[in-house]
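J.: quick one, what's the 3D model for this:
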Amino acid sequence: MADRFDLIVIGGGPGGYVAAIRAAQLGMRVALVEREHLGGICLNWGCIPTKALLRTAEVNHLLHSLDSFGLAADNPRFDAKKVVERSRKVAAQLAAGVKHLLRKNKVTVFEGHGALAGPGTVAVRNDGKTTELKAPHVVLATGARARTLPGIEPDGAVIWTYKEAMVPPSMPRSLLVIGSGAIGIEFASFYADMGAAVTVVEVMPRILPVEDEEISALARKAFEKRGMTILTGAKVQGVQRNGEGARVVVEDEGGVVREIAVERVISAVGIVGNVEGIGLEGTRVQVEKSHVVTDGYGRTGEPGVYAIGDLAGPPWLAHKASHEGIVCVEAIAGLNDVHPLDVTKIPGCTYCRPQVASVGLTEAAAKAKGHEVRVGRFPFIGNGKAIALGEAEGLVKTVFDARTGELLGAHMIGAEVTELIQGYAIARAGELTEAELAHTVFPHPTLSEMMHEAVLAAYGRAIHY
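T.: So this is what the prediction gives:
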């Protein structure tokens, strides 16, 4: 006889496990099916371990910049094995924490591969055995995987995906990153700070193409100042492996073809949803470009079947998945104050050096939507805390609707902006205007003062610049 639940979640990543816990809090009997690691790609092979690596890279950078702080240390160096070990320990600690939280909230965890097996039914396969689960509601949270380019398939040795890039047996002296989205740029930044000669190849006209154009330009300038080679409007035509690494054939934006010799290549050209093998055949679930089509509450075209997180499309962010899971479950529970997912209120963060963060519309997107805009800018060089920290390069930019004062978007580059952006995210969620933000008192001396000044600057009222 099948085990019966109120809700079954397939996938234990940041969308799935959060959805399961919230459902349990709301009094549901919940099952969570996970085939590999609780916490998903984000916790085990993405968000968390990469941040541990980037923290190491930041410390390494500071060690080589001690003179500017009046300090000195002889021969700072690193142990690649210990760098990786620390990153893996951080991931393991948090994975254990997720397991504890699920147990604490009385979520029943099933190990194995889960798939739809008829209305209200999920089959879990593990070690040749199949367990049948029943529930009126099934949430698909199977995530996504790295996309591969034909002819440039990762081999784990010379051509890496994010997984191999996180556990290098030794630090390469040179590498080429294909793709300049958040994943590609974070790895480029990490390896550059660890001493590698880094080349980034991006097919779009600019790096970090989803960010505001002004921020992208500043990021490129900062990366090139660090010694990175940035090629935009460029295509990788092929990778020729050899005993020393690889020779990458690149056609630049002018049509000139060149060969670049590097030890390693990182492929970071996007992701595809894990839609295969989860029982979508014969259902009314729609799939477009490898992602499940949903409404603002995670509902699919099949009654009782929902999809959240990377499986449900962009933005491919852990915090989007978690929030989406909560929205989905609270709607299932019939709560009255559930609002559909609004992706323009979800902040995006890239943890390179300098950091990049944003929420809402870019200046160009706001204008394209017909808004008359007021734009405010405030540079890090005008902020006392930034100068004291030795982090005087960066910019905070705000975009307001000129008629209503609505904060349409905010865009930042510089130290700790991934921590600062939540202030503007709150403003977006609360539908605040420039009036409330201008009358908010920001503490001094802090980096957050720049957020206030960038609001004032949009209305010609900035004090310190």
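J.: from now on I want contacts and neighbour counts done on CA atoms only, so please keep to that.
T.: Will do.
J.: the nearest residue to residue 45 once chain neighbours are set aside: what secondary structure?
T.: Of all residues not flanking residue 45 in the chain, residue 163 sits nearest, at 6.3 Å (CA to CA, 6 or more residues apart in numbering). Under DSSP: H, G, I helix; E, B strand; the rest coil, the three-state class of residue 163 is helix.
J.: do you know how far residue 163 is from residue 154?
T.: 10 Å (CA to CA, to the nearest Å).
J.: hmm, back to that, the residue nearest to residue 45 reaches residue 47, doesn't it?
T.: No: with contact defined as CA atoms under 8 Å, residue 163 does not reach residue 47; the gap is 11.8 Å.
J.: which SSE is immediately downstream of the longest helix anywhere in the chain?
T.: When the chain is parsed with DSSP state H, its longest helix is helix 80-104. Tracing the chain C-terminally past helix 80-104 and defining elements by DSSP states H and E, one meets strand 108-111 next.
J.: to compare against the first, here's another:
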Amino acid sequence: MSEQQFDMIVVGAGPGGYVAAIRGAQLGLKVACVEREHLGGICLNWGCIPTKALLRSAEVLHQAQRAKEFGLKIENPTHDLDAMVKRSRRIAKQLSGGIGFLFKKNKITTIMGDATLTGIGKVSVRTKDGTEELVARNIILATGARARELPGLEADGNRVWSYKHALQPPHEPKKLLVIGSGAIGIEFASFYNALGVDTTVVEVMDRVLPVEDAEISALAKKAFTKQGMKILEKSSVTKLDREDDKVIAHIESGGEVTAHEFDTVISAVGIVGNIEGLGLEESGVNIDRSHVVTDEYCRTGVEGLFAIGDVAGAPWLAHKASHEGVMVAELIAGQAAHPVKPESIAGCTYCNPQVASVGLTEAQAIEIGHEVKIGRFPFQGNGKAIALGEPQGLIKTVFDAKTGKLLGAHMIGAEVTELIQGYVVGQKLKATGKDLSETVFPHPTLSEMMHESTLDALGRVIHM
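T.: Model (predicted):
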């Protein structure tokens, strides 16, 4: 069988792989992209996009239920879960089709099948029609990750769900247990709780959203509890007894194990890299806890082989994968590379209220030796937030006390997943508290709170 020659082969068409392929083609490279399931990967088909579509439906329902506060009359708004899911799937399908259009536009060869590395610069692809052999000087692994499954807590698609089952639920839960309070777990908890589902969240760490600043986590817990969620911290599920119509969860908390009955369980206990069947170990690739080990330029140490996105480790975020994809494509094309710095990547959780952050938490900054100045500004002091009917929230900024450098920013409240990018740009441009304090923020906007939080760190806050 003849080999097809390319300048670059991308394995995986998620937000890292498809972006890398497009950027490579833009730079004049002959590119092939191999995908075994869906163009757009998990993010577009089963993660970022469809979950946000569902959460938007829940948000609209929540606002309709508050109509009287805004002088409106909407009688007894209810939801149709099947219609919500159909809308979510329609959006995912639309965007996946868009990737196919972009590949054709950029003359990228798309091959649907399972890829295996067979040597330096060689990829064998098992397709429905047989096997295709591809050759390129540079190969990018962008195979992503999948849900971690703990022994005894495996998803079955009936009463115990993974994120995929939660996106296309076989039934509407009445009493739900969510195992894990990271972004995935808390987003699904927030969605189903908004539909009126009796929702309990179990978190093994000492607080919900454990990667966030402790102050933000505490405010999130307060908000979730007010909405009716039950939050069990420093707790774990030791066993699930499954029956046709219910699950008995054995929950350990404070050294004591108690049994609780639910009709549905969502397991959201992390992810593992998709490394199986790729021939990585035979190729000499180093693996650490299911993820490919790379340097700051995403090089694996094997000639011409790169790994980007979730398969290359934390942070497991689509925008990190996309940026790495661009960087590697440009590196392959002979351009200057700009390594992705994890501390400059924002994290966003689309629960209600939203949570967003970038950089160091207050505790992290102190732990590594910074003397810090902290600024805070509450949503209740902002005119736009009050006008929106969203007066609950906080923006917190962390600066180095000696240099004024912006070390981190942490937010909870309405639309903070949009606001956080202002601080991301600030970090990229090495902005100081002085720089931000001298920046004019438009009025009336939520962004003014970013200014006020900075002023608070400098002892100059105006509206508090």
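J.: quick revisit: ok, how many other residues are close to the residue nearest to residue 45 of structure 1?
T.: A count of neighbours around residue 163 of structure 1, defined by other CA atoms under 10 Å, yields 15.
J.: got it, and the one 5 residues further on?
T.: Burial of residue 168 of structure 1 is recorded as 15 neighbouring residues (other CA under 10 Å).
J.: for residue 50 of structure 1, list the residues it contacts.
T.: For residue 50 of structure 1, the contact set (CA atoms under 8 Å, 6 or more residues apart in numbering) comprises 87, 166.
J.: try it again with 10 Å
T.: 42-44, 56, 84, 87-88, 91, 162, 165-166, 183, 186-187, 190, 351 (CA atoms under 10 Å, 6 or more residues apart in numbering).
J.: can you check residue 296 of structure 1 too?
T.: 324, 327-328, 339-343 are the contacts of residue 296 of structure 1 under CA under 10 Å, 6+ apart.
J.: can you tell me the element it falls in?
T.: Counting by DSSP H and E, residue 296 of structure 1 is part of no helix or strand.
J.: what about the residue mapped onto residue 319 of structure 2 from structure 1, which helix or strand?
T.: For residue 319 of structure 2, the aligned position in structure 1 is residue 319, judged by TM-score structural alignment. Element membership for residue 319 of structure 1 (DSSP H and E) is helix 318-332.
J.: do the same with residue 145 of structure 1
T.: strand 144-146.
J.: name the residues of that strand that come out as buried.
T.: Across strand 144-146 of structure 1, burial judged by 16 or more other CA atoms under 10 Å covers 144-145.
J.: what's the neighbour count on residue 122 of structure 1?
T.: 27.
J.: ok so, going back, is it possible to export the contacts of residue 296 of structure 1 to CSV including neighbour count and distance to residue 17 of structure 1?
T.: Formatted as CSV, those follow (neighbours: other CA atoms under 10 Å; distance: CA to CA, whole Å):
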residue, neighbour count, distance to residue 17 of structure 1
324, 27, 12
327, 24, 13
328, 27, 13
339, 13, 20
340, 14, 20
341, 18, 18
342, 12, 21
343, 14, 21
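J.: tell me the two of those residues that are most distant?
T.: The two members of these with the most space between them (CA to CA) are 328 and 343, at 14.5 Å.
J.: show me the helices in the stretch 101-250 of structure 2, by range?
T.: 163-167, 183-194, 214-226 (DSSP state H, counting those that start in this stretch).
J.: so which of these is the most packed in?
T.: Neighbour counts (mean count of other CA atoms under 10 Å) averaged over each of those peak at helix 183-194, with a mean of 23.
J.: that one vs structure 1 - mean distance after superposition?
T.: Here the mean offset of helix 183-194 of structure 2 against structure 1 after fitting is 0.2 Å, by mean CA distance after the TM-score superposition for structure 1.
J.: helices or strands up against that helix?
T.: Helices and strands touching helix 183-194 of structure 2, by 3 or more CA pairs under 10 Å, 6 or more residues apart in numbering; DSSP states H and E, are helix 48-65, helix 163-167, strand 175-179, strand 198-202, helix 214-226, strand 264-267, strand 347-349.
J.: contacts only, for residue 252 of structure 2.
T.: The contact partners of residue 252 of structure 2, by CA under 10 Å, 6+ apart, come to 202, 204, 232, 234-239, 258-259.
J.: got the angle between the helix or strand where it lies and strand 198-202?
T.: In this structure, residue 252 of structure 2 sits in strand 247-253 according to DSSP H and E. Angle of strand 247-253 of structure 2 versus strand 198-202, following axes from the mean of the first three to the mean of the last three CA atoms, to 10 degrees, is 40 degrees.
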